[in-house]
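# with the sequence up front, the predicted model follows.
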Amino acid sequence: MSQAGAFRLQVGARTLATIPRRLVRVGLSLDAALAGQMPVLPPLGDAHGYRITSLPDTVAACGLLPDRLLRHVQQRYVRRWTDLTIGHDAWLAGLSANARSGLKRKGRKLAGEGRLDIRRYRDRDGIAVFHALTRPLSATTYQEKLLDAGLPENPAPLFAAADRDEVRAWLMLMDDRPIAYLCCTAEGTALRYDYVGHDPALGAWSPGTALHAQAMADLFAEKRFTRFDFTEGDGQHKRLFSTRGVACVDLLLLRPSIANRGALGVLSGFESGVGLAKRLTAVPVLKRLADRVRR
């Protein structure tokens, strides 16, 4: 549990505005989501409400959440994960033929651009090297610039995880220059998809996808973890690499104050407008017009 700071009015990854709110964040682990557990909500104190992430759909619909609080579903998604006990060959066989050929094609394209080197890190000394090499790359990524989800500047939590054998990190270099990274920490026997990024200039070559494919091969071979947890949210990359999932929601529960009702009204109106815009741009004529406007 931690404090979260604001409602973000976002279009894709870009935040247009924020509404300051003090929220107690309650994040469910993958084990808790799979078990369909109702989270224990700590006292609010002076916070405006809760932000609960990865709440199973079945729990959100069962009526056990406090009725006195205002409720708003921020997003619905499948929390995806990979079963690391099935073996690498079975995992590859579960990918579509197009996906398997796509991974090979991306690997060949990258190899044609320069000399590739993938390095792996897990102990304290290795994580120190990884952090020093990766932080400058992280600062250039959209994860850090738009999502505030870059590799942390303070490596102390990663060092502590390394001391417990609960961190795995990978770095791809091209001609000795870092171009993509993946850093994961453990929660129980699951390894979490925590920090990821790549050189934006090489986005067309998908270095992050190629690196993650190698990381999966390493994890299947190591047999230290039973699951790879893609955490909150969904996306094409997660759908490609995962084997299973659980339907979840991210939920806001707020005190029923006038200020909170107003903030939720603004947030709901904005989200409805974004949803309408997405539906309209699916119409071919309007999509072409939107593309011309963006150019």
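Arrived safely, thanks for sending. Numbering: from 1, shown residues only.

# alpha carbons only for contacts and neighbour counts from here, please
Will do.

# how about the helices in the stretch 1-150 of the chain?
Ranges of helices in the stretch 1-150 of the chain, per DSSP state H, counting those that start in this stretch, are 30-35, 57-60, 88-94, 97-111, 124-138, 142-145.

# need those in a markdown table with distance to Asp250 and mean neighbour count, can you?
Output for the helices of the stretch 1-150 of the chain, formatted as a markdown table (distance: least, CA to CA, whole Å; neighbours: other CA atoms under 10 Å):
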| stretch | distance to Asp250 | mean neighbour count |
| --- | --- | --- |
| helix 30-35 | 12 | 18 |
| helix 57-60 | 9 | 17 |
| helix 88-94 | 29 | 14 |
| helix 97-111 | 29 | 14 |
| helix 124-138 | 26 | 18 |
| helix 142-145 | 20 | 17 |
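
# try it against this one:
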Amino acid sequence: MPYGIAFTVGSRRLMTVERDVATLAFSLKDIFCERLPPVPALTSVEGLRVLSAPARAEKRLREAMPGFLVGARDTFDRSFIDMAGTYDAYLARFSGKTRSTLRRKRRKFEEAAGGRLDLREYRSPDELERFAQLALPLSRRTYQARLLDAGLPEDDHFRAAMYQLAEVDCLRAFLLFLQGEPVAYLYLPVEGETLIYAHLGYDPHHAGLSPGTVLQLAALERLFAEERFRYFDFTEGDGAHKALFRTGSIRCASFLLLRPSVVNRALLGSLALFDQSVSLAKSLATRTGAEALARRMLRA
């Protein structure tokens, strides 16, 4: 399937080059069990997109595919929440200062909302239809959609998959409302005993009320109460939000393995040179005090 190899500066995507690749994604259970998922056939594609591979598995893959080009590599701590205990036990893991900050953010949001937290959960196919009606317009306003092309998908395939998951009770979706209007959403498919952190977004006009943080914690309280789930998987990528809420993490990498064609060599070489240039420019901006100005220009 087509995958867009992105040339990005900060959170802004400047250009995307598509290559047809198969995907090999490691689940949290794969990582814990130290197993390699089945490698898909590569007969009609340019290579493999590997997601969240731990170091040992990455070494095995690269040895099994000699000659393939490795590029677009991103290393990160794959964060997760161990939900074996209670919600109160989970909260107790935070420092006193962090718990105080989280309570203050929720209180501030409740005050702006008229005194109570309006959090709504969607699970059945009918409920998910309403969720889509409310969440999709909100998603279009988020920075995830505007800058990263990572808002809630709006295609028929996503909609069909959403209903199929709901039919077998394998989806949890939440909306946080402010004065009757949705301002943040959270979309969580379920795989066995694991909740998958697929989509989170919030209205940037209300960023001062920390709606994403308030929604995350309130949703976790409900999810712990179900006593059904063992893990909350934040999947690939770093971020302050994941670092705040996680109880553990595993060092992983996502990368491409492409056939050694001239075009693929040029593409991955250009990407590496571009990323190196961006890193040098960022270092220069930091040293000269121009980093804040550069960030404002990128957000404009």
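Here it is on my side, so go on. Remember, predicted model here, so these are calculated numbers, not experimental data.

# care to give me the TM-score?
For these two chains in superposition, a TM-score of 0.92 is obtained (TM-score structural alignment, normalised by the length of structure 1); 290 aligned residues with a CA RMSD of 1.7 Å.

# picking up where we left off before, and the helices of the stretch 1-150 of structure 1: which comes nearest Trp205 of structure 1?
Taking CA to CA, helix 97-111 is the member of the helices of the stretch 1-150 of structure 1 nearest to Trp205 of structure 1, at 6.1 Å.

# quick revisit: kindly reformat the helices of the stretch 1-150 of structure 1 as CSV containing distance to Val293 of structure 1.
CSV is the format used below for the helices of the stretch 1-150 of structure 1 (distance: least, CA to CA, whole Å):
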stretch, distance to Val293 of structure 1
helix 30-35, 42
helix 57-60, 38
helix 88-94, 41
helix 97-111, 32
helix 124-138, 31
helix 142-145, 23
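
# show me the strands in structure 1, by range?
For structure 1, the strands defined by DSSP state E occupy 2-11, 14-27, 49-56, 70-83, 116-121, 167-174, 177-187, 190-192, 195-198, 227-229, 244-254.

# may I see the buried residues of the fourth one?
Spelled out, it's strand 70-83 of structure 1. Neighbour counts using 16 or more other CA atoms under 10 Å place Leu70, Arg71, Gln74, Arg76, Tyr77, Val78, Arg79, Arg80, Trp81, Thr82, Asp83 of strand 70-83 of structure 1 among the buried residues.

# just tell me what Cys252 of structure 2 corresponds to in structure 1.
Alignment note (TM-score structural alignment): Cys252 of structure 2 maps to Cys248 of structure 1.

# and what of Met15 of structure 2?
Aligned by TM-score structural alignment, Met15 of structure 2 pairs with Ala17 of structure 1.

# so how far is Val167 of structure 1 from its match?
34 Å (CA to CA, to the nearest Å).

# so between the two, which is more surrounded?
Taking neighbours as other CA atoms under 10 Å, Ala17 of structure 1 and Val167 compare with Val167 leading, 23 against 11.

# chain neighbours aside, what residue packs nearest to the counterpart of that one in structure 2?
Val167 of structure 1 maps onto Leu171 of structure 2 when the alignment is built from TM-score structural alignment. Once flanking residues are discounted, Leu171 of structure 2 sits nearest to Pro189: 4.4 Å by CA to CA, 6 or more residues apart in numbering.

# can you check Thr16 of structure 2 too?
Leaving aside its chain neighbours, Thr16 of structure 2 sits nearest to Ala6 (4.5 Å; criterion: CA to CA, 6+ apart).

# counterpart of the one you found over in structure 1?
By TM-score structural alignment, Ala6 of structure 2 lines up with Arg8 in structure 1.
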